[in-house]
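> Pasting the sequence and the predicted model now:
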Amino acid sequence: MTNFLVNLLSPIFTSLGVSVADLTSYIERLSGYIIAILVALVAMIVVMIAAHKAKKGVRHVIRWQAGIAFVAIVAVLVNVICYGPMYNNVSSILNAKKVELAKETTEQSRETIQKVGEEGMVLLKNKGILPLASDTKKLNVFGWDSTNPLYGGTGSGSSDSSTAISILQSLKDAGYETNESLTKMYTDYREDRPTIAMAEQDWTLPEPTKEYYTDSLMNEAKEFSDTAVVVIGRSGGEGADLPTDMKAVIDGSYKKQAENVSVTPENYGYVKGSYTNNGDYDDFDEGESYLELSNTEEDMLDTVCSQFENVIVVVNANNAMELDWVDKYEQIGAVIFAPGAGATGFEALGEIINGSVNPSGKTADTFVKDLQQTPYYNNIGLNAYTNVDDLKDQIAKNDAAYEGSMGFVNYAEGIYVGYKFYETAAEEGLIQYEDTVQYPFGYGLSYTTFDKTIENFKDNGDTVTFDVTVKNTGDVAGKDVIELYYTAPYTNGGIEKAAANLIAFEKTETLDPGAAETKSITINKEDMSSYDSEGIKISGGGYILEAGEYTISLRSDSHTVLAEEKFTVDSDIDYSKDGRSSDETVATNQFEDYSRGDFEQLSRANGFANYESACGKLSEDAYVMSDETRKAVEENVFGIYDSTKYNDDSDEMPKMEQDNGLQLADLTGKSYDDEDWDKLLDQMSFEDMSTLINVGGWQTAEIQSVGKIATSDCDGPAGLNNFITKTYGTAYPSEVLIAQTWNKDLAKEVGDSMGQEYVDADNFGWYGPAMNIHRSAFAGRNFEYYSEDGVLSGYMAANEMNGAAVKGVYPYIKHFALNDQETNRCSFLLTFASEQTIREGYLKAFELAVKGFEGNAIAAMSSFNWIGTVPSCANNGLLNNVLRGEWGFIGMVETDYDGSYGYMITDHCIRNGNDLMLGFNSAESNKLTDESATAVLAMRQACKNILYTVANSGYYADGNPAAGMSNMTKLFVTVDVILAVLLIAADAIVIVRFRKKRKNVDNAEA
């Protein structure tokens, strides 16, 4: 029966976003009700058939009575279903309502987004062509992307860009006329953008081939204007990383990066994406990646640069492309990097080109000339184990949502991510910097010049303080960024340290020519400590500020030093004893034992002597899961996982279903440790707790026993996105563009403006901001994340969160943690890294965001991937010891989408600090069957974290919202009353007509 119904209904429900696994679970849960309805249907049919033998007048009555009874039975069962097993699923939809945002709210958002564009677009190159001369009024705009630019990315971080300002509109608003013949050629070639979706990706770059650039078209263009703007675009999104080998995508094959590994396609799968060639030749040559120019784009650039001396290139991408080609064309006089700009961010493009806005953006990533030579390149993508087929089969039997793979990724480069590698490698002589790096991290040009100095430097013991003065020495007004880096003393073979580390940054106000601004800076020395995870100096791990000379450098980018000051630490300061002042508890190793893996990690020792062996192609042995790893993994697999190992016989069963007369609203504003929380929790039943924990799919559930209302949570980092109510807010720009402003105040304004949209929508749960690291330029979700650097990411995120928190919004910082690639993300992706790498690189943004958060309520979203052999969603060291214990986080943690996938087990999650499941209580792995005291206490703790977060949000800002009848109940009461009236009326009519006919028959017989 279940299989029949699944096959029958799956086409309908999958089109609505319901997975086959979820549908199967729903049908199994409702099987008794479905059977009852089918029995009633059969009974009705039998009665109607049997009625044929009754007298003619009676036959009609029996059939109508059978039909009315069936409708009544179905109505009762629907009510029972909707107010029983499916209550939270149905109520989340019916109680939600689409809202129209206030005009002033959306106007404020659009103004803020435009500011982000004005301060976030980066002028990468300028040979004096920009700003354009005032007598230039017309522009030829080349490149298909100019007609359909990227406003963000795809997936949960996508947004409605239907009212967005386009690139062409921006140029027109800036006073330029654009060549309509060129635009028409592009739109005629292809109007819609290829889809990059979670399920499947079309990587086609619809750039017209060279024969489209006819002599007549080009002659018309030259007559129209002597200036050309070329737009190059690259898309990306959730669910897939950008291809490293486009030739393999085009011909449908999959070429493993580690060519010396002998594996079959069955073991690895295939690239899901497709590509349609634009001509009768391949758009990409062997080994070329999606982040290189296609052959078609090269042909277009050759054509444009052969016809025009003044060429401006606009790179519309969220991922750092290979851009060395911009220096191969003498005609390219300027390059602007313009990531997804949201609703109005592109307005800045025309303003920058005409000079009404002076660009002040700085890169948030390092742009290298050859991405295949990056230290991470061989440790990304579809690295799958080859000896686990039996384990995969076992998982698939227990969990229908399992995606059938089991992969790994080694963070072999260690702490040397992005600029930290390139600056250190250059200092050690491993690379020639100018031959390797195109544009440094923190790099960006202006139309004016600035002079920066460090003054009043003082060593205060635990801190250093100083002033930085920025003076505009040019001819036009502009803003600039103060970038401060530190260099710690490094001992060959000792604790790993990068040669440059961002420690602080500030952005000036607009400075007129000759004007200056001074910023006072305080840096805590403990923030320059290193984490010793290998026990070189600290057994068991911990932070240490090693003795020696430290340098604070003021730089215009990560590579260019403008000024520096030094101070000396006389002896090692070991923070594993008393802890850093910003920590609630002392930091010690939480991951190293199971996260380190057995790969060789890159070391600075002897000038990166092990670079080739650490960062080269993987050996065949790397793809064989060890027995030790397998044993550890199996303990976390659904069907093998044993909850009883967590149970403690000394735990006492808490009270349940008590009548203490409290409502959740009574706890609003009270401290987390207030004794009334226990009294409130005592009122909940086992089923209440199970429901609250398991029903977290873009919501938190209604719990009547404590007077908690149902609430709504929304995607995503790019603005209000409620797919349930179809309420979509203003499209905010990619977090890359926000990061490139390097403006903390503007980030706070982004949060404030976006937060007001959440207020208008009566929605206070925000699945954002996202702050994973751009470890790889190929990561599909880089548009959702700020930067390759944790300090830049963390401070920008904290300010964005604080802006939203003022409005009562609780942000979910995500994806916690190490979710730095999309490939295999739900398929047991074992992410191996040293604890130093984890803490200094990948947790840093989250740490700064949590410690810098100033709101009442906070949340976090754990990630799909595993940290070593432990799932992030059930990682006690991550979620309890670090997040809550060390950093002082108070609030709730939710999973990423609870598809189960063979390891997202509710019992496992709540026992290890994950409180809420982002799903609909539909998977077998959601069932909470252990009723031991330990298990119930874990449920209770998870519920407290959820309730505390919601109670201290905008939902409870104005008292008790639980009073009154819900929209769902109003609807059901209305429909039930109407249906009852109709059924009674129908029954009455049937009876009256029967009696009338009967009377007429009796009279006739008389």
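That came through, no problem.

> okay, CA-based contacts and neighbour counts for the rest of this
Noted.

> Which residue, other than its chain neighbours, is closest to N456?
The spatial neighbour of N456 that comes closest, neighbours along the chain excluded (CA to CA, 6 or more residues apart in numbering), is F466 at 5.1 Å.

> buried set for the strand or helix carrying the one you found?
Remark: F466 resides in strand 463-472, with elements defined by DSSP states H and E. Judged by neighbour count using 16 or more other CA atoms under 10 Å, the buried positions of strand 463-472 are V464, F466, D467, V468, T469, V470, K471, N472.

> Please identify which of those is nearest to S306.
Nearest to S306 among the buried residues of strand 463-472 is N472, at 37.8 Å by CA to CA.

> From S170, how far out is that closest one?
With distances taken as CA to CA, to the nearest Å, N472 is found 28 Å from S170.

> helices or strands up against the helix ranked longest in the chain?
Within the chain, and with DSSP state H defining each element, the longest helix by residue count is helix 967-1005. Contact here means 3 or more CA pairs under 8 Å, 6 or more residues apart in numbering; DSSP states H and E; on that basis helix 967-1005 packs against helix 56-82, helix 87-94.

> next, the one to line up against it:
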Amino acid sequence: MIDFLAKVLGPVFVNYGVSEADFQAYLTQLSGYVYFTLALLAVLVIVLVLAQKAKKGFRHVVRWQAVLAFVAIIAVMVNMICYGPMYSNVSGFLNASKVDLSDETVAQSREMVKKLGEEGLILAKNEGMLPLASDVKKLNVFGWDSTNPILGGIGSGSSDSSSAVGILQSLQDAGYETNQTLTDLYTEYRAERPEMSMHYQDWTLPEPTADAYTDSIMSEAKDFSDTAVIVIGRSGGENADLPTDMYGVIHGTYDLANVVSSAPDNFDFTRCAYTNNGSYDDFEEGESYLELSRTEEDLVEKVCSEFDHVIVVVNANNTMELSWVDEYEQIGAVILAPGTGASGFAALGEIINGTVNPSGKTVDTFVRDLTATPYYNNIGNHSYNNVKDLNDQGVAADPSSMGNLSFVNYVEGIYVGYKFYETAAEEGLLKYEDYVQYPFGYGLSYTTFEKEIQNFKDSGDTISFDVEVTNTGDVAGRDVVEIYFTPPYENGGIEKASVNLIQFEKTEELEPGASAKVSFEIAKEDMASYDSEGIKIQDGGYILEAGEYTVSVRSDSHTVEDEETFQVEKDIDYSKDGRESDMETAVNQFQEYARGDFEQLSRKDGFANYEEACAAPAEEQYVMSDEVREKVIESAVGTYDGTKYNDDGDEMPTMEADNGLTLYQLTGLDYNDPKWEELLDQLSFDDMAKLINIGGWQTTEVKSVGKIATSDCDGPAGLSNFVTGAYGTAYPSEVLMAQTWNQSLAYELGQCMGQEYKEANNYGWYGPAMNTHRSAFAGRNFEYYSEDGVLAGRIAANQVNGAAEHGVYAYIKHFALNDQEINRTSMLMTFSSEQAIREIYLKPFEIAVKGFEGTSQAVMSSFNWIGTVPSCANSNLLNNVLRDEWGFVGMVETDYDGSYGYMITDHSIRNGNDLMLGFGSAESNLLEDHSATAVKAMRQACKNILYTIGNSGYYTVDEDPAGIMTNMTKIFLTVDVIVALVLLGVEAIVILRYLKKKKAVSAE
């Protein structure tokens, strides 16, 4: 019966984010109640049938008594379920406060998003066309995306943008009249965007074909205005990476079932895109989603053949191939506008008319050919071909979710984005201009600036200097001071990029002729390289090698404006004494099991191994080795054995003590205060199990310590909880946030976002996300800041600190190396050298953790594995690096705790992951080991959760929140009273009717 109900009802609940496996687990958990209800229903039917034999006057009384008794028992049972086995699940949702943001807060947020647009939109090309002359009053806006712009992304980072400022509104608000005939053409062609969701991606690019632009329409357009705007858009989202072969998508040969080794059971592969015209292919074989379609090419050709003044707006979160904008002399300006949220597009019209001087800078390198990037052959689906027997052995709890175990090799090492192109150009491997169109950190202005380094000083462990910035142009504007360093490199030695961002600041607005000084102090340890290969440090560690270091201020990663040098006389080995910023000395933590058996790109001999290193994986790499197989079996449901970690010398902690403490009393106490141990002594085994396992958009109530149920919300784009219906202002993509290059603005952004969380009485924020734009095709790039960890880390740190002012604890995510969506939950083994892990992929997290100034902090681990160890159960990552090295104090939560075969609660808590982002319903959540070692792990996890919650906005209030009646209790009391009154009322009516009829019969 349980299996039947799961089969029938499961697909319905999948639409609400609950997997069929999880739904069946819930039914199994409640099987006693289900069978009791069915039995009770059977009894009701029998009583109703037998009532036929009762006396005529008494018959309806029997029936009504049976129905009322059934309803009363069901009501009692619902209370028992909701306050019993499902209490943690139900209370987390019902106790969430109704979101009713004040007009002032909403206005503040929308103004902040507008500022992000004003400082984040990038002027990438300007042949003197912008700002438009004041006599230009009308604009022809071409491109279907102009009527349906990309405002964010799909998945947990999405938000409600129904009231957002669009492109056309922005232009109209800036005083321009737009061609309504063109707008009508697009809206009549297609009103809505193609469906894009977590479980379905339609990659169609709606665009009318060239024949839609009749002579009449074009003649009218030219009469309307001699200026045209072309809008090109690209979408993306969670759970799928962007197609690298759109021809295959359209023709059905790019079968996602084969591309993704572990797609959701309900993923629809039947239709992913259609061609706009059956007479031609929109894409040639091998052309990607990030190139123009044939229909778009025809549009650009048509517009440029008819208009001499053309502006292109690129509305995409992923870097597109844009060489075509330089092929048309009519294209006088290009503006890069990634997802703009609620009001970021308001800046577009202001930039075009010159009200706002653009100051955004690129956060990724725009290359001319994405297929020629070092990573291209090592993204996507690379699945082992000899693992079917692992399913047969029951390694995975749900074999369908396991699919083919997969891997990805980070073959490019530290040479990610600009670090490769700048270094490769210096080494003579490539001609820079042939490969790079827009460098990292690039963006134009309506004015010009000069920068000069002054007062350069070497103070031993640090260097300091000022940069004087002068506005040498004719209009006011602001600029970014980008500081890079170039370390000494010895051929064949420790890998080093020739250009590395190390700090940056943005000036205030400077009037023409005005100057400002921006001061910097840089720790030399921040220029150290990590030697994971044992070239100079056997067990790995940071080292600042002897030689000459150049510090430069640049307008982008490629263009030097001024520079200074300093000398390091001898190697400084930080593996001996440690870096000052570290709590413990960094040594190899991942190299042994994450390095992988692949050729890594090396600068040696001018990148002599480029072709070999950057080729697709060799055939033998698709065969899982016995060593890797053994690690998989150790970490999978069905074969995992946590008891092997037990220590007979461990002493059983105290449980269920009556110490009279509540969490509220410990708010503000140091993490190591003895009272925390007294509070933890009050927890029972079941208390701990529930607190750890029930973490799906919430943390559960624990009465023994006075902990209330709390709510956590997505996501990077602002307050968004599909479960509770809590939605706030739609903030823009993190790409746009980072394109501001403004740390103080990021802090204000965090404050504004935190204010919305505070008013919603929701202090847990699933964000910001700070993984790396390793590939332009990563579907979730809109949620991540940049290809560079220093830029991402500094923007994130400020945003988190701003939100913390309001008591918000931010789950910085996804920790770590979750840089592609394909196969992310199918035990994706991410192989990389430890140098690349630390210098590239952990860097933003390190900066955010070390730069945190609040009291309550959280981290979300990632779906993927680091080498052969799941990130959610990686003690080297979560304990040794995060806590011991970086000094993190707080809780770590998994990403969604689905039935993936390896997210095992016992395994996670023994290795530093405290909370499971799920509902405790899966087999993998069972905590059955009552050994002292296991209980100690549970206790430590609970301490981290309690400490984080206890120092958040939930508890930094004037009275103990545990003493306030919860929304759930209010709701149940109200409903129970209403149900009781209705039952009593019906019962009274039934009895009175019976007595009345009986009296009438007696009178006769």
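Yep, it's here. Everything numeric in this text was worked out from a predicted model, so none of it was measured.

> circling back to that earlier point, quick one: the longest helix of structure 1 to chain centroid distance?
Relative to its parent chain, helix 967-1005 of structure 1 has a centroid offset of 55 Å by CA atoms, centre = their mean, to the nearest Å.

> tilt between that helix and helix 87-94?
Here helix 967-1005 of structure 1 runs at an angle of 90 degrees relative to helix 87-94 (axes from the mean of the first three to the mean of the last three CA atoms, to 10 degrees).

> Contact partners for the aligned partner of N353 of structure 2 in structure 1?
When structure 1 is aligned by TM-score structural alignment, N353 of structure 2 is paired with N354. Under the criterion of CA atoms under 8 Å, 6 or more residues apart in numbering, the contact partners of N354 of structure 1 comprise L130, P131, L132, A133, S134, A174.

> With structure 2 overlaid, report how far the strand holding F466 of structure 1 is off on average.
For strand 463-472 of structure 1, the mean distance to aligned residues of structure 2 following superposition is 0.5 Å (mean CA distance after the TM-score superposition for structure 1).

> whereabouts in structure 2 does that strand align?
In the comparison with structure 2, strand 463-472 of structure 1 aligns to the range 462-471 (TM-score structural alignment).

> so where do the strands sit in the stretch 501-650 of structure 2?
Counting by DSSP state E, counting those that start in this stretch, the stretch 501-650 of structure 2 has these strands, from start to end: 515-523, 529-531, 541-544, 547-556, 559-568, 572-573.

> Now do D22 of structure 2 against S899 of structure 2, distance only.
D22 of structure 2 is 7 Å from S899 of structure 2, where distance means CA to CA.

> Check V313 of structure 2 too.
42 Å.

> go on, T724 of structure 2?
Computed as CA to CA, the T724 of structure 2 to S899 of structure 2 distance reads 23 Å.

> quick one: which of the two has more around it?
When T724 of structure 2 is set against S899 and neighbours are counted by other CA atoms under 10 Å, the residue ahead is S899, at 26 against 18.

> List the residues that contact the more buried one.
Contact criterion CA under 8 Å, 6+ apart gives S19, A21, D22, A397, D398, S401, A922, S924 as the residues in contact with S899 of structure 2.

> Of those residues, which ones are shared with structure 1?
Contacts conserved in structure 1 for the contacts of S899 of structure 2, using both residues aligned by TM-score structural alignment, their matches' CA atoms under 8 Å: D398, S401, A922, S924.
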